[in-house]
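Chemist: Quick one, fold the following:
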Amino acid sequence: MRLAIAEINLQALAHNLAQVRQFAPNSKVMAVLKANAYGHGLVKIAQHLNDADAFAVARIDEALALRAGGLTKPIVLLEGFFHQDDLPILLANNFQTIIHDENQLRALENAKLDAPISCWLKINTGMHRLGVAPTQLNDFYQRLQATNNAKDTINLMTHFSSADDVNDPKTAEQIALFDSLVQGKQQAHCLANSAGIIAWPAGHGEWVRPGLMMYGVSPMLNTSGKDHQLKPVMRLTTKVIAIRDVDAAQGVGYGGSWQSTQPTKLAVVAMGYGDGYPRHAKHGTPVVIAGKRYGIAGNISMDMISVDIGENADGIKVGDEVVMWGPELPVEEIAQCADTISYELLCNIAPRVSYEYQR
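Modeler: Purely as a prediction, here's the structure:
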């Protein structure tokens, strides 16, 4: 009997990509696949995103894995390259690179390449992570146009810092700054991440970069994917491996931090932080067994979690399926219970979890 399983719903994936098109009908879609496609399986997910116009990853090894998996769409390296020796690899595999600092630009200018590389120039409009300063833009832009190692079309990009909050004026300020900086530069523009796609249509540009929303999870504060007509792609499940009787006032799990107020039964389920489930999930964090919610009792262990199923146990038995998150139980809710974000939960799925891809 297999225990921890991540069921990946490929129809939900296609639905979510279609929703991206609904939100940004006039933009091309650069599907973001970094961090193993947000924990969903890099190559498998890419193979089922035929309607995307391009892929985006963080690092060159992710891009190479896509090419090894037979993917031929354009691939953009969101962090760019890290050494001049990477440039022939980019050229040979038709990778597009972000240019975001002087070291990258100088390396590109000094390289000896047989053909030019497609480049995106990233502008720091307020995220203060990667990107050239607004005062540097024209110099970088002109140098990229001048070098034979960059294609003539220099695309322009930025990244939003607070697009998940519709009440924060920062995103509107970033859009306005970007628009003012790129006036007269007719190349393709790319501003919007998932939150920008949903909430900030003025920032859609010629390209959008959906990440989290493609996997059916809300990028917005205090909402679920369902609120934006998205469908969860991952359903994380396991099995009940034991049922235990516990008297009142007995501590459960490491440290005995949870105590029942009355005699009850516990379902021990095969899931823990060794599978990627958040160790800091609070007592009472829900799971679903036989269509009903029950709360976690005690601290999360490496391989097991105890669940309070009540004195009558509702007929629950060893071998029953337990849903840790999925369509029945939004991952956004589990993230709140663990004081973290959905991104981290999805990306932390451990290698020992089995994946099942369902059409």
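Chemist: From now on I want contacts and neighbour counts done on CA atoms only, so please keep to that.
Modeler: Noted.
Chemist: Is Leu221 in a helix, a strand, or coil?
Modeler: Here Leu221 is recorded as coil under DSSP: H, G, I helix; E, B strand; the rest coil.
Chemist: Quick check, Tyr277 in contact with Ile349.
Modeler: Yes - contact criterion CA atoms under 8 Å: Tyr277 and Ile349 qualify, at 7.3 Å.
Chemist: Compare these two (neighbour count), which wins?
Modeler: Taking other CA atoms under 10 Å, Tyr277 and Ile349 do not tie; Tyr277 has more neighbours (26 against 22).
Chemist: mind listing what the more buried one touches?
Modeler: Met271, Leu345, Asn348, Ile349 (CA atoms under 8 Å, 6 or more residues apart in numbering).
Chemist: how close does the first one get to Ala163?
Modeler: I take that to be Met271. Distance, Met271 to Ala163, using CA to CA, to the nearest Å: 34 Å.
Chemist: just Asn16 next, same as before
Modeler: Counting by CA to CA, the separation of Asn16 from Ala163 is 19 Å.
Chemist: got it, and Ile349?
Modeler: Distance, Ile349 to Ala163, using CA to CA: 26 Å.
Chemist: one more, for comparison:
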Amino acid sequence: MARPLVADIDLDALRHNYALARELAGESQALAVIKADAYGHGAVACARALESLPQGKRPPAFAVACLEEAETLRRGGIESPVVLLEGIFEADELSRVEALGLWVAVHSEWQVQALLAYRPAEPIPVWLKVDSGMHRLGFSPEHAPAVWERLAAATEQVAGLQLMSHFATADAVNSSYFSRQLACMQALSRRLGAALCLSNSPATLAWPDSHGAWVRPGVMLYGSDPLEQPSEVSRRLRPVMTLRSEIIAVRDLAVGEPVGYAGRWRAPRPSRIAVVACGYGDGYDRHAVDGTPVLVAGQRTGLAGKVSMDMLTVDITDIPEADIGTEVVLWGRSRHGAVLSVDEVARYCDTISYTLLTGILPRVPRCYSRLD
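Modeler: Coordinates of the predicted model:
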């Protein structure tokens, strides 16, 4: 019998979440961001599920971080346009960009020079990245117009020129900094007559004034709520990944008996402890504290003791029916119908859902199915 830990991927939930993004986008087009192996869900499988939607409901393009991720999609048979959000890392990558039919972001002068020196058979769609306040990648708003004019004039190399930027505080309930970034980009768009792509997941969910010509939902596609405070809209998201395992052993402990490395957790009463096949060697966060929620037979209980490499332990004292083989859900949807949000688990680990989802390691099988 195989080790019981699996990551169930509900592709219907993925399609539902993308449909919500399209609904919120209104007249804007919605990229589907599937970088980092679709946030740990499997980029090719997720792209196929979205690309198979009916015409008019499927993504007009996907977005990834780098050429290698785009090549994986093309090898997997994905034919839709793919945007390289970080552009090229070396000038000689442009030949692969052209061969694969990719769209490319430019955020640095050397990338502009490499592109203008290249001679493609057909112009390459380009997205000019502006640093409106995130202070990572992009040209300053003052410098961007001159770069835009150079790219717009290079009709042999450049097609479909767009403006893009990234919000630093779109998840906040109230943010003057968000408003400042938005005003900067809207002014630049008016000046240049340029189409805008600004809205990440939280802006797609909560800031319709920012949607522009394109939105680019990412983590929301996978059912994680990126907002500082959940909204009526964000509560409509459905979890795509369920990290599911089983109890593999049960221990009865007397009051005061310790569990796990360093004996961090001690039984406050006569206790039943379940050993679960899942650990940090699978990508479950080692920083999870005692009481981090899990679902056992669809009922909430908590972690008891430090996470080990291949196992973790939970308190099942109040779940008498739990025994070897009982389902344990680390996050996602239980077969009993209960749901445990990955966002809630992340808070107990002092992190965000992105790190949990992208951290699930290859030894955990991904099972693609519709969950009943």
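Chemist: TM-score of the superposed pair?
Modeler: The TM-score (TM-score structural alignment, normalised by the length of structure 1) is 0.96; 358 aligned residues with a CA RMSD of 1.5 Å.
Chemist: all strands of the stretch 51-200 of structure 2, in order?
Modeler: Listed in chain order, the strands of the stretch 51-200 of structure 2 (DSSP state E, counting those that start in this stretch) span 62-64, 82-84, 103-106, 124-129, 158-164, 196-199.
Chemist: what does the first one rub up against?
Modeler: What that stands for is strand 62-64 of structure 2. 31-36, 47, 70, 80-85, 216.
Chemist: starting at the chain centroid, how far to that strand?
Modeler: 11 Å (CA atoms, centre = their mean, to the nearest Å).
Chemist: now swap in the last one and tell me
Modeler: Relative to the chain's own centre, strand 196-199 of structure 2 is displaced by 17 Å; criterion: CA atoms, centre = their mean.
Chemist: Next: the fourth one.
Modeler: Centroid displacement of strand 124-129 of structure 2 relative to its chain, using CA atoms, centre = their mean, is 23 Å.
Chemist: For that strand, give the aligned segment of structure 1 as residue numbers.
Modeler: Mapped onto structure 1 using TM-score structural alignment, strand 124-129 of structure 2 spans residues 117-122.
Chemist: now do the third one
Modeler: With the alignment judged by TM-score structural alignment, the segment of structure 1 matched to strand 103-106 of structure 2 spans residues 96-99.
Chemist: Would you map the helices across the stretch 201-350 of structure 1?
Modeler: With helices called from DSSP state H, counting those that start in this stretch, the stretch 201-350 of structure 1 shows them at 331-337, 342-347.
Chemist: is it possible to export these to a markdown table including mean neighbour count and distance to Ile8 of structure 1?
Modeler: Shown next, in a markdown table, are the helices of the stretch 201-350 of structure 1 (neighbours: other CA atoms under 10 Å; distance: least, CA to CA, whole Å):
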| stretch | mean neighbour count | distance to Ile8 of structure 1 |
| --- | --- | --- |
| helix 331-337 | 21 | 14 |
| helix 342-347 | 19 | 12 |
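Chemist: Ok, which of those helices comes nearest Ile123 of structure 1?
Modeler: Distance to Ile123 of structure 1, taken as CA to CA, is lowest for helix 342-347 among the helices of the stretch 201-350 of structure 1, at 24.4 Å.
Chemist: Which part of structure 2 matches the next helix or strand after that closest one?
Modeler: Going down the chain from helix 342-347 of structure 1, the next helix or strand is strand 354-358, by DSSP states H and E. Alignment note (TM-score structural alignment): strand 354-358 of structure 1 is matched to residues 365-369 of structure 2.
Chemist: how about that stretch: buried residues?
Modeler: Within stretch 365-369 of structure 2, the residues scored as buried using 16 or more other CA atoms under 10 Å are Arg366, Tyr368.
Chemist: cool, stretch 198-218 of structure 1 as well?
Modeler: Neighbour-count burial for stretch 198-218 of structure 1, with 16+ other CA under 10 Å as criterion, is recorded at 198-200, 203-218.
Chemist: so it corresponds to what in structure 2?
Modeler: The aligned range for stretch 198-218 of structure 1 is 205-225, by TM-score structural alignment.
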